[in-house]
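Engineer: sequence unavailable; structure follows:
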């Protein structure tokens, strides 16, 4: 925090406004302080000796120096911090990203030769035999052990019959061990890595075989998981009713064999995408892809097993971590979601793009890890009960077909711009980090309202009374905030909460006669998942969250982006956020002329930040904010 001197300091500095000093003048103390502040803001550090020497030379042109440094990585990082501070785009382990179609867990078994071996598998994998469908591919009778749903093992392992071993499992050279995993014969095995964010670094357990001495060169995986097809046929087992628990389950399994869903019976043999969670749950043709690239490795049977070493402390940036540690497969995704936002912001500010693109830009930045996520991971959370609406393949916020195909998970240091993610993309609003950080429609609307309009919802000073009114826009004690919040949150109606699955109007009309209420209830569980009985009628159901504005629900996040950037408060909020960060204090009524002039600079500059920041750095307010000696602090200066 910078501290502000009394008005006498402002008056003193009012005369120190010349951009270039006279040839015979030496810098004043105030000018030294200003140059130091500019260096910290624009270079991220105090001036170096040679820079101070240049500053002290007669005729030094400060305006030219400012213009020279209003570009580049340090300048972009300074502006990026303004918006990362406002949006707080960090997601901790409380957001538990464990998608079973993605996670390869492993079981320690005894191979046919009597040696310990790991076999990788994923839960909820369809298989063509009753003994292992939706379970580990080798049955308890074949292994001697039982794999429980909670990750515990029971029993005593014995050597597996060689025929079963060869029939049910295969060896693969996976993406986390080989750079050239897409080739016919991968040979470029990675080194252990240094734990930095720029080097793929599997945890130690993934680099050694089950004997803990032999370096892993191949992994053994269940045969179904090793399949590489992009699409698979809906599998029909023929089981219509659950087996009674009084009977032993086939193969010694401890869970009931799955039965065919109504959707599977109606669509048997039809092709589904193997990148969607629904596809994995419906088709025994769907595996993890070439080199298992559609799945994440794990070093155990745990719910969220360790996978990679990642930076643990990055005050200098992800490419300069202070330390690293083994982290889970979920941490891997969360880390790279956050880095996408960092590079999105840096690209906007380095290129001096229109700042409205924070919300409206259909493009983004991707590297190998995020490209892998958008191609093969994002769809794993779709589509659940959506199959009751014939929705089995996601209409993605980021169209996977637009993701660069040549980026592999090893290209962590390579960031590339994708100019158009698709029609539903809207700047930061449709990035995974934003949608995970702000999991509900209201939370998403509130942070946008606060960070981009600089406004808060203020409750009425009323005592809350019991009410059965579901419409918060009119409920006493709630209406003061929710009359504005509900229409804004309606823009996120078609993006699932705590996720990024998009609900297209063709499958999920905002008003759906198929989900009309009967006696105050929806007719089936599928309707209740997506349609709110509280706002339904005997004629139709209403999509959850849409009651604030049906029009906003269909406009989606791009509609919210347009509404926010078109609001008169948007430009002044940009100025407020940046000015308060650079000045180190809140703006006051006395700053209104400054704020208005900076808004003019921003608008006249086509909403590009550079012209506005230039005007701010040349303002007397900036000089005054940085002209405070340490002795003055001790004299009782206030922020």
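Structural biologist: In hand now; what should we look at? Everything numeric here is computed off the predicted structure, so don't read it as measured data.

Engineer: please count neighbours and contacts with C-alpha atoms only from this point.
Structural biologist: OK.

Engineer: give me the secondary structure label for residue 154.
Structural biologist: strand (DSSP: H, G, I helix; E, B strand; the rest coil).

Engineer: buried sites along stretch 325-338?
Structural biologist: By 16 or more other CA atoms under 10 Å, the buried positions in stretch 325-338 come out as 326-338.

Engineer: now the strands for the stretch 351-500 of the chain?
Structural biologist: All strands of the stretch 351-500 of the chain, identified by DSSP state E, counting those that start in this stretch, fall at 364-366, 416-418.

Engineer: just say which of these is most tucked in.
Structural biologist: Highest mean neighbour count of the strands of the stretch 351-500 of the chain: strand 364-366, a mean of 25 (counted as mean count of other CA atoms under 10 Å).

Engineer: what lies in contact with that strand?
Structural biologist: With CA atoms under 8 Å, 6 or more residues apart in numbering as the contact definition, strand 364-366 has outside contacts at 340, 343-344, 347, 415-421, 427.

Engineer: residue 422: what's it in contact with?
Structural biologist: 362, 397-399.

Engineer: try 10 Å
Structural biologist: When contacts are counted by CA atoms under 10 Å, 6 or more residues apart in numbering, residue 422 touches 362-363, 395-402.

Engineer: what do you get for residue 137?
Structural biologist: Contacts of residue 137 were listed using CA under 10 Å, 6+ apart, and they are 119-123, 125-129, 131, 164-165, 168-169, 221-225.

Engineer: one more pass at 6 Å, please.
Structural biologist: Contact analysis of residue 137 by CA atoms under 6 Å, 6 or more residues apart in numbering lists residue 222.

Engineer: let's verify it: helix, strand, or coil?
Structural biologist: coil.

Engineer: please report how far it lies from residue 73.
Structural biologist: 50 Å (CA to CA, to the nearest Å).

Engineer: residue 178 now?
Structural biologist: Separation of residue 178 from residue 73 (CA to CA): 32 Å.

Engineer: neighbour count winner among the two?
Structural biologist: residue 178 (20 against 16; other CA atoms under 10 Å).

Engineer: state the distance from that one to residue 169.
Structural biologist: Taking CA to CA, one finds residue 178 at 20 Å from residue 169.

Engineer: here comes the other one, which I'd like you to weigh against the first:
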């Protein structure tokens, strides 16, 4: 006969076994359990608005079997939905450019004198040396320029202040200026008189290698003592104020296109193909005056005809956005500064495009690479590297019409110069630094002494790399159009949105009994036909999978 203790042990084991079986069965069916209508509402609100429903919203669905269509429509038309779609695209595109937009040649520093007077001046040693002589460390004296006056040629009168290690140096006074970045017209700052000069042009005499008239907002305007920061200091910037605002405007410029093509009023494919753009006050001022002042060793954001006409709006019009129509080779968000400056090399731009819009990541080969070059600059032939670069280099050529580490369009640039001298003369005033920034020498295969200078993106445009030239000419718009026409763009966008809403990747395994590859293909084909982003969202949240336990 079984003892009492043995019976207890057996009973406990049996209960435990039954409980485990029930839990296992429940776990097995977990993904197939449909959410209650209240939990469906919560999920829908969090996904489409980023907030939980309030008490009144919960009360409105009490006792219902499904979410009313009117609630879905309200959520999709809310401003919160717009913000959610911005966040979704920011996750894909990393829209946070963080680059230096100023350098010492036109960035303003400040000096506080003993009586607490604060005076601003350009900190570049070369500019200070041109103005005041000496070793370039000097600035103006603490007195109004009106007490010193001006010379007949308009230059500020400067007094001798002594001798330093390189010779005699001078100092002018200061003037009060209303800076362009200050919204209150009654507010002024004190600026050293040389730096505050409002001259817009200067002329170099015959015999000078750069003889002729040039503008004072050029990076090589340091030849003229009469060039300062321009009217209202337009050619200079107080970096701590202007740079964050311009970078924030670049980010907002891209996100405004996201708004335009996710609100259901325009075809979503326009996100990567449109010529439209938006410009506000900080961007208009930056590209009109400051972009071309950057020294050639730093980022290059020179406004070009293809960028469209800049609106005449003041810098302080931060919230005034004007629509601008660009020209080829522009292609939606792919050629906006926020994208080009966030991914500063053509390879990085191509890689991010491939991830966000082609749904592919580069992975090193799993087998040993043979028949390759152990050394060399051509990564499509180098061992280990070529498994990825044979795809990446032709893809990156699509972005070659835009300068690396910058947003300057190169479509109006000469593709090649026969010599270094001719290359330097391609810019006025002539500049070898300009040539080195945009071009690279290409030694002739027969005679290495023949060194034509070709745009850097075309360095490997030859018979061994037949796709470089055509892809360069097609530009980003050619790449975008190819993926739109093939359906790949809409398929990847569908997968990305499915993952966002379902909180998991779709099961694309063709051998899986629960596979979703056919569903994704069907949704993508529907999306390609109507090209309406909101309709795709509405379609996905109607799927049974969306109403189940995540």
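Structural biologist: Cool, the structure landed. Keep in mind that this is a model prediction, so the values were computed, not measured.

Engineer: rewinding a little: in ChimeraX, select just the buried ones from the contacts of residue 422 of structure 1.
Structural biologist: Selection of buried members from the contacts of residue 422 of structure 1 for ChimeraX, criterion 16+ other CA under 10 Å:
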select :362,363,395,396,397,398,399,400
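
Engineer: out of the contacts of residue 422 of structure 1, flag the one nearest to residue 441 of structure 1.
Structural biologist: Proximity of the contacts of residue 422 of structure 1 to residue 441 of structure 1 was ranked by CA to CA; the top entry is residue 397 with 15.9 Å.

Engineer: show me what contacts that closest one?
Structural biologist: Contacts of residue 397 of structure 1 (CA under 6 Å, 6+ apart): 424-425.

Engineer: show me where structure 2 has strands.
Structural biologist: Here structure 2 has its strands, by DSSP state E, at 108-112, 118-122, 159-164, 167-171, 174-177, 189-192, 201-204, 212-215, 276-279, 322-325, 416-417, 439-441, 453-455.

Engineer: dump these into JSON lines; add distance to residue 285 of structure 2 as well.
Structural biologist: As requested, the strands of structure 2 are exported to JSON lines (distance: least, CA to CA, whole Å):
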{"stretch": "strand 108-112", "distance to residue 285 of structure 2": "17"}
{"stretch": "strand 118-122", "distance to residue 285 of structure 2": "19"}
{"stretch": "strand 159-164", "distance to residue 285 of structure 2": "35"}
{"stretch": "strand 167-171", "distance to residue 285 of structure 2": "31"}
{"stretch": "strand 174-177", "distance to residue 285 of structure 2": "18"}
{"stretch": "strand 189-192", "distance to residue 285 of structure 2": "19"}
{"stretch": "strand 201-204", "distance to residue 285 of structure 2": "18"}
{"stretch": "strand 212-215", "distance to residue 285 of structure 2": "16"}
{"stretch": "strand 276-279", "distance to residue 285 of structure 2": "10"}
{"stretch": "strand 322-325", "distance to residue 285 of structure 2": "13"}
{"stretch": "strand 416-417", "distance to residue 285 of structure 2": "32"}
{"stretch": "strand 439-441", "distance to residue 285 of structure 2": "28"}
{"stretch": "strand 453-455", "distance to residue 285 of structure 2": "28"}
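
Engineer: nearest to residue 95 of structure 2, of the ones you listed?
Structural biologist: The nearest among those, by CA to CA, is strand 276-279 at 15.7 Å.

Engineer: so the closest one matches what in structure 1?
Structural biologist: Matched against structure 1 by TM-score structural alignment, strand 276-279 of structure 2 falls on residues 363-366.

Engineer: gap between the residue lying closest to residue 45 of structure 1 once chain neighbours are set aside and residue 543 of structure 1?
Structural biologist: Closest residue in space to residue 45 of structure 1, ignoring its immediate chain neighbours: residue 39 at 6.1 Å, by CA to CA, 6 or more residues apart in numbering. Between residue 39 of structure 1 and residue 543 of structure 1 the computed distance is 52 Å (CA to CA).

Engineer: circling back to that earlier point, what's the neighbour count on the residue nearest to residue 45 of structure 1?
Structural biologist: 19.

Engineer: again with the one 4 residues further on
Structural biologist: Residue 43 of structure 1 has 20 neighbouring residues, counting by other CA under 10 Å.

Engineer: what sits against it?
Structural biologist: Contacts of residue 43 of structure 1 (CA under 6 Å, 6+ apart): residue 74.

Engineer: residue 296 of structure 1 too?
Structural biologist: Taking CA under 6 Å, 6+ apart as the test, what residue 296 of structure 1 contacts is 102-104.

Engineer: any quick ChimeraX command for the buried ones out of the residues you listed?
Structural biologist: Per 16+ other CA under 10 Å, the buried members of the contacts of residue 296 of structure 1 correspond to this ChimeraX selection:
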select :102,103,104
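
Engineer: state the distance from residue 191 of structure 2 to residue 139 of structure 2.
Structural biologist: The gap separating residue 191 of structure 2 from residue 139 of structure 2 is 10 Å, by CA to CA.

Engineer: report the central residue of structure 2.
Structural biologist: residue 338 (1.8 Å; CA atoms, centre = their mean).

Engineer: what does that residue align to in structure 1?
Structural biologist: Residue 338 of structure 2 maps onto residue 433 in structure 1, by TM-score structural alignment.

Engineer: against residue 561 of structure 1, how distant is the residue nearest to its match when sequence neighbours are not counted?
Structural biologist: Spatial nearest neighbour of residue 433 of structure 1, chain neighbours left out: residue 337 (5.1 Å); criterion: CA to CA, 6+ apart. Noted for residue 337 of structure 1: a distance of 20 Å to residue 561 of structure 1, by CA to CA.
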